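Novice: build me a model from this:
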Amino acid sequence: MTKKELLEAMAKAAGITQADADAALGALIESISGAVASGNRVAIPGLGTFEKRERAARTGRNPQTGAEIQIAATSVPGFKPAAQFKAAVAGEK
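Specialist: The predicted structure follows:
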């Protein structure tokens, strides 16, 4: 599903214009991104939980030369799906 298709589905389901759906989707993404970047968890019942995860520094390999390289520690976004979402994807609904 593309963003355009998602906006069309949102607009139809909510009975709003596509412009309003685009604004709502943009606000949702911005709100989740900002909260997770600040270290907060965002739980959406029926969908899942977004959170910030720490990835430790480690040694890796350059695939072209085989030389060892140091990969710095970093923060990455994480998502844990809710049981309802897992069941829907698995067709167990």
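
Novice: alpha carbons only for contacts and neighbour counts from here, please
Specialist: Noted.

Novice: who are the neighbours of the longest helix along the chain, in terms of helices and strands?
Specialist: For the chain, the helix with the greatest residue count under DSSP state H is helix 18-37. Counting contacts by 3 or more C-alpha pairs under 8 Å, 6 or more residues apart in numbering; DSSP states H and E, helix 18-37 is packed against helix 3-14, strand 42-44, strand 48-55.

Novice: another one to check against the first:
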Amino acid sequence: MAKKATGSSASAILTLRHIAEQLSEAHELPKWQANEMLTQVVEMIAKSLKKGDKIRLSGLGILQVRKRAARTGRNPQTGEPIKIKASKKIAFRPAKELKEAV
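Specialist: As a prediction, the model looks like this:
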């Protein structure tokens, strides 16, 4: 039985291990096999993102790499302008079904 934190808004965290356990029960697979499959899926997604591919997961959303341009920022302590290098970030855009469900 899970403990609930009193007075805080702590929510449950679903990990890959939990997902693998649920998959193994639902499909009557050994836990190690479900875990291995999930690990491979995550590796495939990471490789695709490194190549710059867009990943569309039906019902969940789209993962893609976006480029951020170089810009000027400010040091919050001194107010001194600093240069921030161009970078890449991973962006997630939820699917319409997910937005409506949440």
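
Novice: equivalent range in the second structure for the longest helix of the first structure?
Specialist: Under the alignment (TM-score structural alignment), helix 18-37 of the first structure falls on residues 31-50 in the second structure.

Novice: and if you look at stretch 55-66 of the first structure?
Specialist: Using TM-score structural alignment, stretch 55-66 of the first structure pairs with 68-79 in the second structure.

Novice: for the matching stretch, the distance to its chain's centre please.
Specialist: Put simply, stretch 68-79 of the second structure sits 27 Å off its chain's centre (C-alpha atoms, centre = their mean, to the nearest Å).

Novice: just the endpoints, please. Distance across that stretch?
Specialist: Using C-alpha to C-alpha, to the nearest Å, the end-to-end distance of stretch 68-79 of the second structure comes to 22 Å.

Novice: contact partners of that stretch?
Specialist: Applying C-alpha atoms under 8 Å, 6 or more residues apart in numbering, the external contacts of stretch 68-79 of the second structure come out as 80-89.

Novice: secondary structure element holding the most centrally placed residue in the second structure?
Specialist: For the second structure, residue 92 is the residue whose C-alpha lies nearest the centre (C-alpha atoms, centre = their mean; 7.7 Å). Taking DSSP states H and E as the criterion, residue 92 of the second structure maps to strand 87-94.

Novice: that strand vs the first structure, average offset?
Specialist: With the two structures superposed, strand 87-94 of the second structure lies on average 1.0 Å from its match in the first structure, counting by mean C-alpha distance after the TM-score superposition for the first structure.

Novice: contacts for that strand next, please.
Specialist: Contacts of strand 87-94 of the second structure (C-alpha under 8 Å, 6+ apart): 60-70.

Novice: could you check the angle helix 31-51 makes with that strand?
Specialist: 120 degrees (axes from the mean of the first three to the mean of the last three C-alpha atoms, to 10 degrees).

Novice: would you check the span in the first structure matched by the helix or strand following strand 87-94 of the second structure?
Specialist: Note on strand 87-94 of the second structure: by DSSP H and E, the next helix or strand toward the C-terminus is helix 96-101. The aligned range for helix 96-101 of the second structure in the first structure is 83-88, by TM-score structural alignment.
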